[in-house]
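*Asks:* sequence first, predicted model second:
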Amino acid sequence: MKIKLLHYLIITFISLHLNAQNYPLSAKKLTFQDSICLINLPQLTLPENYKGTYAPQLPAIHDNSELPFLRPPFLQYSYSCGQASSIGYNFTYEINRVRNLPAKDSANQYPPLFTWNFFNNAENDVGVCFYYTWEAIKSNGQPNVIEYGGMGDNQLKWMTGYEKYYNGMNNRISDVYSIYVGDSNGLITLKYWLFDHLNGSEYGSLANFYTDYYTHTFLPPGTPEEGKCVVTQWGPYSGHSMTIVGWNDSIRYDYNNDGLYTNDVDINEDGIINMKDWEIGGLKFINSYSEWWADSGFCYMMYKTLAEEKLDGGIWNKSVYIIEVKEDYSPTLAYKVKLKHSSRNKIKVSAGVSNDTTDVWTAHILDFPIFNYQGGNHYMQGIDIIEANKTIEFGLDVTPLISYINPGEPVKFFIQVKEHDPYNFYNGSLLQYSLMDYSNGLQEIVCSDTNVTIIENGYTTLSVVHQVNINKVNIDTEELPPCISGQQYTHQMSASGGTEPYKWQLLMEYSENQYEDDYPAIQGQQLNPNGSSSGYAIQAIEFPFPFYGNMYDTVTIHVDGFLMFDTLKYPIPYQVDDMFPFKYESMLAPFFNQDLIINSSAGNGLWYEGNANYAAFRWIETLMEENGNYQLDFTAILYPDGNIEYYFDNFNDPEYLYRITGISNGDGINYQIAGFSNLFPAKSPQVVTYTPQNYISSMNINDEGLLTVLPDENNKIYNITIKATDYHNISDSKTFQLSDGIVFYFTITSGDDNRIDYGETPVLSFAIKNTGNQPVNNVILTVQINDLFITMTDSTENIGTIYPGQTIYLPDAISFSTETGIPDNYNLTFDVIINTATGSWEGSFNVKAYAPVLSLGSPFVDDNDNGIFDPGETVNLIIPVNNYGHSNAIGVEGLLTTYDTYISLNSSNQFYFGNIPKGSSVYDTINISVANNTPQGHSSHFDFEITALPDFIIEESFDMLIGRYPILIIDMDPKLLSGPVIKSTLEELNVLFDYLYYIPGEPDIFQNIFIVLGRMFGQHILTEYEGQKLADFLNTGGNIYMEGGMTWFDDPQTAVHPMFNINTVPLTWNLIDTVSGIINTFTEGLSFTFSGDMPYYNYYLEPVEPAYTILQRASEQHGFAVAYNNGNYKTIGSIIDFSGLNDSLPPSTKNNLMMKMLIFFGLDTTSAINKNYYDLENRVLFCYPNPTSENTTISFLLTRTENIYIDIYDIHGVKVSTLLTGKEFPAGKHSVLWDGKKFSNGIYICRLKTEKNISTEKIIKF
């Protein structure tokens, strides 16, 4: 009886635990993105040799769970079912099958949580589609249980250690497929996969599926496997994944209760007899509910459930999902990286390579599914309480970069860390980077740059130069034989080198360009989407639009910033990774972001305008971002020739916005992303264009490299780009011409090389070949282009007759000139027309043009001191100019101007930088004096104009801080008690301050910090990271007032606490009645009554000399506040709320106490206190009264004419009121009224935006 009871309790516990996965919203169904990825996976069908009388015979019963490759049943952790089934079971089985290893050994088991933790946002109730994590294994591998440290027991851990990652790189998935199992043919395909891997292998494989498990029953008495557990009907959702291991054709269940078991009776009475009517036969599957579930972790499911619709008890999409793995893969190149950061979801790590070792930016980029803004707001290793967990060492398999290099030649390898941290809350360093070359043993190329600070909201790039010697894959086919229009054409491609087998693919590329142009005035008709958030509208267009070889006459415009060609609904789901739906759905994406909404009150909406010549779609929308909301205006224009144009208007905010801009065929292979996606400074190029290449709509290449084409036009020269990828993911691609008679080749001479630079006049030499069997007479070559940056100077060449098989060479045949303003890395598409006596052939080709890209670097101060402007100081200001382009800049000059009266330019404001090579920076210096009376914290504005020959002009600007800002209030108290009172006290003293709710990324721009943590029952507990940041601030000479009721005694002590020289003395609870100053200190003569939120204390502060008490309970001489002068910094630590002090007769006022603390901190009373400069009327943004019970006046000061936007947000970041939307105001002081009467009590944020700045102010409504 006890044993049965224990078994019942365990089953009940498991059931409760796992029902938690099935029924919360995030796990009830696959998200839209997951669905797209899985629907668009390539489908595996039954090969011809598995059909007919010669097909292998299948047994009536097959069970792969009896093989040693399947690990024992286990209990999944939380919502990781997708990974438990696909990695814990399927991948583990498959990799052991090909290696013939037993899964009972830990070394041959693979933890689901290694990959799940990269995608779950560090939340244990977030399910992740197994496709994402399969892609991660495909890209960078999977460690085993020993390397990872078990199967995983939390949602936070990221593994550290290069060798562990390297060993995991050996365990790889090569391909992922689906099998449709909704009919008997699909079931047969699945059985053969389970039986012999569909290739005659000794052992078969497994398959995963998604559905909703909610119960099972038992096979009837007197039938095969009687009493065993069976699922006869699945639940209505799709949020749980399981693994199929075998089948049994004899199990049965009486669905219609007629006492019979049949497969040939229409039991559902739909007039059709199919698998939906089957009562005999089923699959065996394993669940991740532990060995206590069902039959020792296994269960049957009836074949009928495969065919049923989802809501009628079927599986998702009537499909299962399978994987191929690599038996003996090992990386050729890898990166070893040691990285430190305090918030891992703020960074993305990429790899890159350039054949030009002078490049400062990578020419080819390799992104990864992991280390990609993931893992939630946590330290790199996931556990935040340990400082060492900020640092992680990992490896990345960068072998695919070999695809882009010339073996045996020096190339430059890049690592790039992109940070997206709009508030500058967090920071980090790229500690170490090495290239690991395994092509001939192991050679480690160590980057000499170490401990490099990660650039805030920018790209941090390190590089090494190395020569890789490897026999890489090469497409050997030189030329395609001629074709005949209208007849199917086949040709076997050949390749050599690398490691077989090769995978062949067709690449359908568009030419992308970016430049500036006028924004089109699209009006047209306003569309009505079916939702203002993630809704869509359907619009017919007046011409067939060609896109990746297909023709469309209907477009679906989505609120979330993209166009599609079907009506698949796009809701707001849990978003794992935008890139997956982009790659796996055919779409045009000007600005793909799920946080776009239509705010009708702000004039938002969708518009269409078009005719037979174009179709234009315009979005005017609001982007809801964590650091504010943005009004965006962008347009996509489609043309009948397949050209695409994206226009962007009014993208002038200084923040970084997330989006994907590009085009996608939806096959996971052919997609293009604009160079500034997916994080970019919002001031972007106005126009992005995509031009299709001259390829055939009907073409295919199989896995063996057999090219099949159906040419549909006579006298057309098609471009066909083919890619061959070897076993190690190293590829080669080549573009061929296919024609029924004429092909051509060309070379470029431009300047002194073969690349086109701005302002040059390139010359093209051609070779024209007759691939037909008849002479071609009176041949004339014409080259044309319609591009505003190109002028043809010689576009025609007379050739004469070309005989069959003959090639005519035309040196210096065609020439053109490039404008000096041509953008860098600009694609040029030329049309080629070859006229003959009997007709003409048309083709095209692409080349790139290059230009310098000049930008202002970060100016810095050379003062032989602290590296900042200080009042009364004369310094050298060093200004760098960078050339990030691909061409040299000639005759670069600069002009510095400022209208700041505190600044004097002592030397010429003209800068001479000379010639700046591509990828280089040049510096020049100016001597500057800062006035003695410059207020601390003053910001001086400078304009800087960059010019270069022949006609480059770039306008830049920057600001320089003078000294330090006097005061920063950091209000981390959840109850917001003392912070607002300290703020109002400083306002009454006319002292300049800033007010934040967090410790900023660069606190050392302030001289004094007042940090409020709260008393108890909800106080903020300083983290180790925050404490270290405050300690670092003190060590730079800053001063801190820190107030907290529990931080000195109950809370964990951090690096900053001992720097206050305070001990604590515990005692029983006492009342805080009076608070008195101390004789012979700066608080002598002060006395307050106290009425704080928590008027009790259970310990007091005892100073460690030379610190001393400044406030105490007079009757007991219990210290409440202690001051300490270190010589380098000063501190005041307090256990009482400043807000709890009650003013009495002077000098016992909070204003006077604050004044004395400021004087103790050494605040310059002549410049910071009672100076008009700090008068509240001169602040950029000020709200008064604040706190308010009704209305507040919002005042702002402008130094020049500006367009002003003012919005009010609630504490959750939701906009609740708009006061100004771009209204122009002249320089001076202005104000508007916010009527807060209709709003509930709470905290609101007033946000003022100008062209270049954003200011915020907290408003407390009570």
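*Replies:* The structure has been received and is ready for your questions. Numbering: from 1, shown residues only.
*Asks:* alpha carbons only for contacts and neighbour counts from here, please
*Replies:* Will do.
*Asks:* please enumerate the helices of the stretch 1101-1250 of the chain.
*Replies:* Secondary structure of the stretch 1101-1250 of the chain (DSSP state H, counting those that start in this stretch): helices at 1150-1160.
*Asks:* ditto for the stretch 751-900 of the chain
*Replies:* Using DSSP H, counting those that start in this stretch, the helices of the stretch 751-900 of the chain do not appear at all; there are none.
*Asks:* repeat that for the chain.
*Replies:* Taking DSSP state H as the criterion, the chain carries its helices at 2-22, 32-39, 81-83, 92-99, 113-119, 130-140, 145-148, 162-169, 184-196, 304-307, 579-583, 978-988, 1024-1035, 1150-1160.
*Asks:* I'd like those laid out as a markdown table, including mean neighbour count and distance to residue 445.
*Replies:* As requested, those are arranged in a markdown table below (neighbours: other CA atoms under 10 Å; distance: least, CA to CA, whole Å):
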| stretch | mean neighbour count | distance to residue 445 |
| --- | --- | --- |
| helix 2-22 | 14 | 47 |
| helix 32-39 | 20 | 38 |
| helix 81-83 | 30 | 35 |
| helix 92-99 | 22 | 32 |
| helix 113-119 | 28 | 28 |
| helix 130-140 | 23 | 20 |
| helix 145-148 | 20 | 25 |
| helix 162-169 | 20 | 15 |
| helix 184-196 | 21 | 44 |
| helix 304-307 | 27 | 53 |
| helix 579-583 | 22 | 32 |
| helix 978-988 | 19 | 52 |
| helix 1024-1035 | 20 | 32 |
| helix 1150-1160 | 18 | 53 |
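*Asks:* ok, and here's another one to check against it:
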Amino acid sequence: GKLPFIFSVACVNGNFVNSTCFAEAWMRAEDNGQPAGAIATLMSTINQSWNPPMGGQDEMNDILTEAYSNNIKRTFAGISMNGCMKMNDEYGSDGNEMTDTWTVFGDPSLVIRTSIPQNMSVSHANELHLGETSMTLTCNANGAKAALTFNGEILGTAIVSGGSATITFDALTELGMADFVVSGYNYKPYITSIEILPELGPFMAIAGKVINDVPGGNGNGQMDYAEDILLTMSLTNIGVEAGYGITSILSSTSPYIEIIGDSASFGDLAVGDTVVVTDAYAFSVANNLPNMSLVPFTLTSTDQDGNEWVSNFMMPGHSAKLIFTGFSIDDAAGNNNGKLDAGETANISLSVKNTGSSEAYQVITQLVANNGYVTVNSDPLNYGDIAPGTTTTMSFNVTAAGDTPVGYIADFTVEALGNFELSMTDGFYTIIGQIPVLIVNMANVASADSMMICLQMLQVGGEVQDTLPSSLEIYTSVFVLLGSFPNNHVLTEDEGNILVTFLQNGGRVYMEGGDTWSADTLTALHPMFFIKGTEDGMDDLGTIVGDESNFLAGYSFEYNGFNSSVDHIVPYPGGKVLMSNVSPEYNTAISYENDIYKTVGAVFQFDGMTNQEGSTKEGMMAKILEFFGVSFTWTELDESAALNMGVVAYPNPFNDQVTFKLNLDEKSPVTLDVFDLTGRVVYSSGQKVMNPGPQKLVWNVQDTPPGIYTYRIKAGNTLITNKLVRVN
């Protein structure tokens, strides 16, 4: 029967966590044991807003009906995600939140149908022969894809154009049945089998091969980096006549292979005979062989009559690959708070993992302090041999100087070297003393990412957690994100009490929430902000400006956040209006300070503030940090510098590679660093001197999970920072 595909604008019908959701139930529905539900659905895990998803769905409909000749997408996820991208362009962060929580159920690569599928008319040869390298077909469906496969491997593909197509492939060397399929949009697939038959005369084919790496390697029978390998080869005659005086030559086009012994004699082979030559060939494998690369080889066989048979094959290459997976601090000999403090000596444990498929030998690891306040007391340590998939952890003793500033970000480099030129360089940082900022993202909102980007630009250390720690003593300030209805978190009494204790001990708290001041139940924390919620507002949050009597005077933002219906607030005596909505006029942020603590309470979401000329989120964050007494470094030149240098990161979001384009006015030293949201350096280009004019840097991503990252480009005295998103 026919099954529907669905693009749904609705609330929580795709919330698959902890229970079977509506989308899953529909996909799994059966009638008498046969599928009766949907073949694919796009449904949301949260309560959706109105305009953004409706706009996204409109775009999906336009793509589905092929309204754009330059944007043809026919897979379910291709249509869905392209619709989401249009929504993101039109609605900014509101669209992003919908994209983040709209989920594809079913096969994302499914090619959907928009009309009753027709039969294709296809003609082709009914058999193929050993040694052939192409196949021609005719078909009445232009644009259809034709594929020839054998034993589950694709031999070749082609696209039908002008009623015909030719599939090319390596010379056929095995007898059997090949599968032939032609598929087209809104056509029924054409599926058949084609027999591969022998030609006249003998035909030599590879029957098997065995790696011998006992004398020149580790003896595990696989092709590892830095090995000298002997290759045993078996040849069989699958032709219809005997072959005489067979000689075979081994070659490879791979830059990682050096053939040392390339020739072997197999003698005479009758029809159906197989001859094995032990250790027939010899070759060396380079030290820098990429892990799990498929290395091409060619075996060319000839007989005394001048017949020639060419067999191509691949062998997987195996190498070690070292990555730095993390660090921990043991300060049991100090104050035992799990951090490095000024004047303290502690042990930093570094974990190095071999993510390759071959062993890493005699790994030596060194910790280098890239700052003037921390001394590494330990010499480089011998991590020994690290087997594939295993992690080795060892500790380095370090001392922080007594005059290290509180909140100082101490950078470190981790260097590991192994036998056969194996190497790894990575980095991390830790904060000496109190961590300046903790962001508690209780509502899973985009403000956390936006704030972390600002902190990176301001060179301020920070952490993000989704729950409130029971103790906050290691933090200078806490930023609490409660979100807006319907995706808000209601602060509990226990959470409020933790923050009360923090403030009573001299803490600083920023708290934003669209409903926490009026609509939600108040806790013991709320009165400490000196904020009174007066009413639950309407959908009218627009232009937000800083109050002329407070530290955000002169700042002005257009609000483009998730929900513009927020609580209205006024200050109790002692509180000061910090920001207000212009029309209708009502307060949106209030600050308070006394001799012990300081607070900022807001009704908007930080990420919804759209940068204007002279008013940026990083500037706003800098002012809040200044009010809280948190040190930062800020030149206020990032946006103009990025514009002047033409800095662009593309594609963004990206998958396995991202390119950074920039234009230099003069010869400059350039460094690219990429950080995750914990502040760990996941990539560094090292310093490169670049000439004036257009330049580019490329990050080829490996072993870095999908997520949000911050890149920082330093060109001369200019520092540029922005966000990157890696997707699967």
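*Replies:* Everything's here; your move. Quick caveat: nothing in here was measured; it's all calculated off a predicted structure.
*Asks:* quick one: TM-score?
*Replies:* Overall, the chain-to-chain superposition scores 0.53 on the TM-score scale (TM-score structural alignment, normalised by the length of the second structure); 513 aligned residues with a CA RMSD of 6.8 Å.
*Asks:* out of the helices of the first structure, nearest to residue 953 of the first structure?
*Replies:* Set against residue 953 of the first structure and scored by CA to CA, the helices of the first structure come closest in helix 579-583, at 36.5 Å.
*Asks:* tell me the residues of the second structure aligned with the closest one.
*Replies:* Following TM-score structural alignment, helix 579-583 of the first structure has no partner segment in the second structure.
*Asks:* which helices and strands sit right next to that helix?
*Replies:* helix 32-39, strand 656-664 (3 or more CA pairs under 8 Å, 6 or more residues apart in numbering; DSSP states H and E).
*Asks:* what's the shortest one aligned against in the second structure?
*Replies:* Helix 32-39 of the first structure corresponds to no residues in the second structure, going by TM-score structural alignment.
*Asks:* also stretch 148-163 of the first structure?
*Replies:* Counting by TM-score structural alignment, stretch 148-163 of the first structure corresponds to no residue in the second structure.
*Asks:* swap in stretch 880-887 of the first structure?
*Replies:* For stretch 880-887 of the first structure, the aligned range in the second structure is residues 351-358, judged by TM-score structural alignment.
*Asks:* buried residues in stretch 870-880 of the first structure, which are they?
*Replies:* Within stretch 870-880 of the first structure, the residues that count as buried by 16 or more other CA atoms under 10 Å are 870, 871, 874, 875, 876, 877, 878, 879, 880.
*Asks:* find the nearest non-adjacent residue to the third one, please.
*Replies:* For residue 874 of the first structure, the nearest residue in space outside its immediate sequence neighbours is residue 929; the separation is 4.1 Å by CA to CA, 6 or more residues apart in numbering.
*Asks:* coming back round to it: list the contacts of the match of stretch 880-887 of the first structure.
*Replies:* Residues outside stretch 351-358 of the second structure that contact it (CA atoms under 8 Å, 6 or more residues apart in numbering): 224-225, 291-292, 318-327, 360, 386-394.
*Asks:* which among these count as buried?
*Replies:* Under a neighbour-count criterion of 16+ other CA under 10 Å, the subset of those counted as buried comprises 224-225, 291-292, 318-324, 327, 360, 386-388, 391-392.
*Asks:* from those, which ones fall inside strands?
*Replies:* Members of these lying in strands (criterion: DSSP state E): 224, 318, 322, 323, 324, 327, 360, 386, 391, 392.
*Asks:* out of those residues, which two sit at the greatest distance?
*Replies:* Considering CA to CA, no two members of those lie farther apart than 224 and 327, which are separated by 29.8 Å.
*Asks:* residue 710 of the first structure: what's it in contact with?
*Replies:* Counted by CA under 8 Å, 6+ apart, residue 710 of the first structure has contacts 485, 486, 487, 488, 489, 696, 698, 699.
*Asks:* filter those down to the buried ones and hand me the PyMOL line.
*Replies:* In PyMOL, the members of the contacts of residue 710 of the first structure classed as buried (16+ other CA under 10 Å) are selected with the following command:
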select buried, resi 485+489+696+699
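*Asks:* strands - which of the contacts of residue 710 of the first structure land there?
*Replies:* In strands, defined here by DSSP E, the members of those are 489, 699.
*Asks:* okay, the contacts of residue 710 of the first structure in JSON lines with distance to residue 896 of the first structure next?
*Replies:* Rendered in JSON lines, the data for the contacts of residue 710 of the first structure read as follows (distance: CA to CA, whole Å):
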{"residue": "485", "distance to residue 896 of the first structure": "64"}
{"residue": "486", "distance to residue 896 of the first structure": "66"}
{"residue": "487", "distance to residue 896 of the first structure": "68"}
{"residue": "488", "distance to residue 896 of the first structure": "66"}
{"residue": "489", "distance to residue 896 of the first structure": "65"}
{"residue": "696", "distance to residue 896 of the first structure": "55"}
{"residue": "698", "distance to residue 896 of the first structure": "59"}
{"residue": "699", "distance to residue 896 of the first structure": "58"}
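*Asks:* which of the contacts of residue 710 of the first structure sits closest to residue 959 of the first structure?
*Replies:* Here the nearest of those to residue 959 of the first structure, counting by CA to CA, is residue 696; it sits at 54.3 Å.
*Asks:* so what touches stretch 1055-1072 of the first structure?
*Replies:* Applying CA under 8 Å, 6+ apart, the external contacts of stretch 1055-1072 of the first structure come out as 1024, 1027-1028, 1030-1031, 1048-1049, 1090, 1095-1105, 1107, 1113, 1122-1124, 1131-1133.
*Asks:* let me have the helices and strands packed on helix 579-583 of the first structure in TSV, adding distance to residue 707 of the first structure as columns.
*Replies:* Shown next, in TSV, are these (distance: least, CA to CA, whole Å):
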stretch	distance to residue 707 of the first structure
helix 32-39	26
strand 656-664	23
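*Asks:* how about the ones you listed, which one is nearest residue 774 of the first structure?
*Replies:* Across these, residue 774 of the first structure has its closest neighbour in strand 656-664 (41.1 Å, CA to CA).
*Asks:* buried set for the closest one?
*Replies:* 656, 657, 658, 659, 660, 661, 662, 663, 664.
*Asks:* which position in the second structure aligns with the fifth one?
*Replies:* Yep, that's residue 660 of the first structure we're talking about. Alignment of residue 660 of the first structure against the second structure is given by TM-score structural alignment, with no counterpart assigned.
*Asks:* any idea how far apart the tips of stretch 465-481 of the first structure sit?
*Replies:* Stretch 465-481 of the first structure has an end-to-end distance of 41 Å (CA to CA, to the nearest Å).
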